[in-house]
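> next comes the sequence, and after it the predicted model I'd like to discuss.
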Amino acid sequence: MPSENTIGSLTTTIENKIATITFGHPASNSFPRELLDRLTAEFNSLSSNQLVSVIVLQSEGSGAFCAGASFEELLAVSNESEGTHFFSGFAHLINAMRSCSKLIIGRIHGKAVGGGVGIACACDYTLATKNASIKLSELAIGIGPFVIEPAVSRKIGKTAMAEMTLAAHEWKSADWAFSKGLYANTFETIEELAVAITDFSSKLSSYNPEALTEMKKVIWEGTQEWDTLLLERAAISGRLVLSDFTKNALLQFKK
C-alpha cells in the first residue's frame, strides 16, 4: 500500500458551516494523480453537504502553498494515454471547484507554481501572504499551462496570463498577483492571514446559504464548456510531456 510520503494527505474539518480542506505532500505540496482525485471527490461531496455554506482550501506547512504536478509522476509517463490521464486530474479538479455549489476561499500562505496557480485561480476568493509569489514554469519544461489556462485567464486576464506563461522562469510577486485580481488582499505573516481567513469565512458563512449558492452560479457563468475544454487541453499536455525536451528538463529540475 502506498505511503503518505508518496500519495500525500487530505483532511477536512467542518465547524460553524465552514469546511476547511487541508492538502499536503512532502514534495512542496505537489499533486500526484491520486491526491488530485481525492481533492476532487471532496469538493463534489461538500457541494451537497447541507451542513456546509463555505469552503476554505489550504495546504500544510509554512513553505510552498503548492508546487503543482508531481515531477515523479510526470517522469513516469510512458505513453500519450498515461499523460492525458495524469493531466485530466487537474481538469477534473478545476471543474469540481467551478461546479461546487459552495463558495471556495483560498488560503495561499506561500509560493504557488503551475497547477498550484491554477488551483488558486479556481477559488472564488483568495487571500495570501506577501511571500505567496506565483510562477507558470510549464514552457520551461516543454509543455504549457494548457489545462489551467482558462481558470488563470478568467481570474487575471489573458494578457497577464500570457506574461506569466512566456516569462516561464520568472516569479511574479504577491503584490503583482494582488494588482491583477488573483489575491483579494495580502498579509505580512501567516498569522495575520489566518486571522483574516477566519474573519472573512465567518462573515460569509453567516449569509443566506441560498444566496451564496446563487452567487456562485453567477460568478462562473459562461464556463459550462470547460467540462470538455479542459479535458481537450489535458490531451495536449499529455502528448507534449512525452517529448525528449520535457523528459530532460524534468530531470534537470529534479536535480
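Arrived safely, thanks for sending. Computed from a predicted structure; not experimentally measured.
> C-alpha only now, for contacts and for neighbours.
Will do.
> ok, residue 66 to residue 239 distance?
From residue 66 across to residue 239, the span is 24 Å (C-alpha to C-alpha, to the nearest Å).
> alongside the first one, take a look at this:
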Amino acid sequence: MTAPYVKEHIGSGIATIEFFHPAHNSLPGDILAKLAATITEAGENDDVKVIILKSGGDRTFCAGASFKELINIEDAETGKVFFSGFANVINSMRKCPKFIIGRIQGKTVGGGVGVASATDFCMATKYASIKLSELNVGIGPFVVGPAVERKLGLSGMSQIAIDANAFYDAEWARQKGLFAKVFDSTEELDEAVRAFAEQLCGYNPEAMREMKKVFWQGTENWDELLAERAAISGRLVLSEFTKETLKRFK
C-alpha cells in the first residue's frame, strides 16, 4: 500500500470506514475532508446501523497531522483551514446518528488521539500507546483537546498534553476511559470489533440514535469551539519556535 485513501465497505448493516497514508497514517487535508464526508454519508445511509472506524496497516493507527503540510503553512488563514480538517472529522463523528466503534491497532499520536476519542466505543491492542505531541512542536492539542478531555477527563488530558514527549500505554488509556477493551493481538481485536458491531445491529436503531444524543449532550457548541481552536493552532504554527522546530522534520 502506497497511495493514501479513504474507503468504505457496507454489509449486513455495518459500515467499515478505513483510512490510510503511507507516512504512518498521518492525515493531510484532503484525506481529512474525505474522512469527514464519508462518516457523514454513512450516518445518513438507512442501510447502515453501526460504523467501524479503522486505519490501514499493522502498526500505527494515526500519526496525527501531516508534517509536510504543516511545514508549508505560510499564513494564519491557511493554518486555520488545515487544523479545521481535524475539527470537521471530530464534528462529523459527534453529529453522526450511528454509534462509531473505534478499532485502534497501534500507536496513535496528536490528532489521531482526538479521532480515537471521538468514537463512541473504542477497542485497541496492547500496542496502542497514545501521545499528545503538539507542545513538542510549539502548538498544543487545541482542536482535539475537547474530545480527548471528554474521554480522559481534564486530569488525564492535561497529563499527556504537558508530558508531550511520552507515550502512555494502552492499559493507561483503558483505565482512563479511552479504550473499553484491550487485546493481545490484532486478530483478537478484529474478532471482538466484528462481534460487537454485529451485536449492535440487533439493537433498536431509534434507541441507539437517541442514546447517542445523550452521550454527546453539552457539545452543541463544538462547531464554533473547534473553529476557534483551529484558529489558535493556525496562528501558533507560524511562530518562530514552531517554524524552527518543523525544519528538523524536512
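In hand now; what should we look at? This one's a predicted model, so the numbers in the text were calculated from it and none came from an experiment.
> of residue 66 and residue 239 of the first structure, who's got more company?
residue 66 (30 against 16; other C-alpha atoms under 10 Å).
> which ones are touching the residue nearest to the spatial centre of the second structure?
In the second structure, the centroid-proximal residue (C-alpha atoms, centre = their mean) is residue 115; its distance is 1.0 Å. The neighbours of residue 115 of the second structure, taking C-alpha atoms under 8 Å, 6 or more residues apart in numbering as the test, are 86, 89, 90, 144.
> where along the stretch 1-150 of the first structure do the helices fall?
Counting by DSSP state H, counting those that start in this stretch, the segments of the stretch 1-150 of the first structure that form helices are 4-7, 33-47, 71-76, 80-99, 115-122, 149-156.
> as JSON lines, those with distance to residue 185 of the first structure would be great.
Converted to JSON lines, the helices of the stretch 1-150 of the first structure look like this (distance: least, C-alpha to C-alpha, whole Å):
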{"stretch": "helix 4-7", "distance to residue 185 of the first structure": "32"}
{"stretch": "helix 33-47", "distance to residue 185 of the first structure": "24"}
{"stretch": "helix 71-76", "distance to residue 185 of the first structure": "31"}
{"stretch": "helix 80-99", "distance to residue 185 of the first structure": "21"}
{"stretch": "helix 115-122", "distance to residue 185 of the first structure": "13"}
{"stretch": "helix 149-156", "distance to residue 185 of the first structure": "14"}
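> who wins for proximity to residue 255 of the first structure among these?
With C-alpha to C-alpha as the criterion, residue 255 of the first structure lies closest to helix 71-76 of the helices of the stretch 1-150 of the first structure, at 11.1 Å.
> buried sites along the closest one?
Residues 71, 74, 75 are the ones in helix 71-76 of the first structure that count as buried (16 or more other C-alpha atoms under 10 Å).
> quick check, nearest of those to residue 108 of the first structure?
Closest to residue 108 of the first structure, out of all of the buried residues of helix 71-76 of the first structure and judged by C-alpha to C-alpha, is residue 71, at 21.3 Å.
> how about that closest one: what's its closest non-neighbour residue?
residue 250 (6.9 Å; C-alpha to C-alpha, 6 or more residues apart in numbering).
> packing partners for the helix or strand hosting the one you found?
Taking DSSP states H and E as the definition, residue 250 of the first structure sits inside helix 244-254. The helices and strands touching helix 244-254 of the first structure, judged by 3 or more C-alpha pairs under 8 Å, 6 or more residues apart in numbering; DSSP states H and E, are helix 71-76.
> residue range for the helix it packs on in the second structure?
Counting by TM-score structural alignment, helix 71-76 of the first structure lines up with residues 67-72 of the second structure.
> do the same with stretch 179-191 of the first structure
Mapping stretch 179-191 of the first structure onto the second structure (TM-score structural alignment) gives residues 175-187.
> buried residues, the matching stretch. List them.
Residues of stretch 175-187 of the second structure classed as buried: 176, 177, 178, 179, 180, 181, 182, 183, 186 (neighbour count, 16+ other C-alpha under 10 Å).
> and what of stretch 219-235 of the second structure?
So stretch 219-235 of the second structure, judged by 16+ other C-alpha under 10 Å, has buried residues 219, 222, 226, 227, 228, 229, 230, 231, 232, 233, 234, 235.
> what does the helix holding residue 250 of the first structure rub up against?
Contacts of helix 244-254 of the first structure with the rest of the structure, by C-alpha under 8 Å, 6+ apart, involve 71, 75, 140, 141, 142, 143, 240, 241.
> now with 10 Å?
71-72, 74-77, 138-143, 240-241, 243, 255 (C-alpha atoms under 10 Å, 6 or more residues apart in numbering).
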